[in-house]
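**Q** Quick one: sequence plus predicted model below, questions after.
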Amino acid sequence: MALMITDECINCDVCEPECPNGAISMGEEIYEIDPDLCTECVGHYEESQCVEVCPVDCIIVDPNHQETEEELRAKYERITGESA
């Protein structure tokens, strides 16, 4: 499942540099996560790095982009060109 940032985001800027896939960027008002690039850090880390550093816990699973572990791993391989 891709993650999403809720409107509770305080724009603290700590999540964006932590994303190994470059899925996080500044939106019109708050940071946003591109579901086509978000793998929940599968292939990179055991835990989602943005969730780990978020001081307000505003990063949640995106109910509109539910994916299995296998789908996330396939997305990781497609994005990076590497096998996990």
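**A** Arrived safely.
**Q** Going by C-alpha atoms from here, please, whenever you check contacts or count neighbours.
**A** OK.
**Q** Now do the residue nearest to Thr39 when sequence neighbours are not counted against Cys12, distance only.
**A** Among residues not flanking Thr39 along the chain, Leu72 sits closest, at 5.0 Å (C-alpha to C-alpha, 6 or more residues apart in numbering). As judged by C-alpha to C-alpha, to the nearest Å, Leu72 and Cys12 stand 27 Å apart.
**Q** Next up, a structure to set beside the first:
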Amino acid sequence: MSLFITDECINCDVCEPECPNEAIYQGEEIYEIDPDKCTECVGHYDEPQCQQVCPVDCIPLDPNNEESQEQLIAKYEKLTGNAFEG
């Protein structure tokens, strides 16, 4: 699954620079996550970095974008051009 940001977001700006795939961006009202770029940090880190730094815990898994570990790895490889070394 990709992640998404709920309306509990306080626009604190800490999640966006932590995303290795540049999937997080400022939306009209709150930060948003592009599901086509979100790999839950697979290939980069053991845990999603945005979730680790979010002070209000408003970045859950997106039930509308379910993806397997294999799909996340394939997305990582396509986005980075690197082979997954997990």
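**A** Good, I have the coordinates. The model shown is predicted, which means the values in this text are computed figures rather than measured ones.
**Q** re earlier: you'd agree the residue nearest to Thr39 of the first structure is in a strand?
**A** No: the assignment for Leu72 of the first structure (DSSP: H, G, I helix; E, B strand; the rest coil) gives helix, which keeps it out of a strand.
**Q** need the contact list for it.
**A** Met1, Thr39, Glu40, Val42 (C-alpha atoms under 8 Å, 6 or more residues apart in numbering).
**Q** Isn't the second one up against Ala74?
**A** Yep, that's Thr39 of the first structure we're talking about. No: using C-alpha atoms under 8 Å, Thr39 of the first structure makes no contact with Ala74, being 9.0 Å away.
**Q** count of neighbours near Glu40 of the second structure?
**A** Look at Glu40 of the second structure: counted by other C-alpha atoms under 10 Å, it has 27 neighbours.
**Q** ok, for Thr6 of the first structure, nearest residue in space, not its chain neighbours?
**A** Cys58 (5.3 Å).
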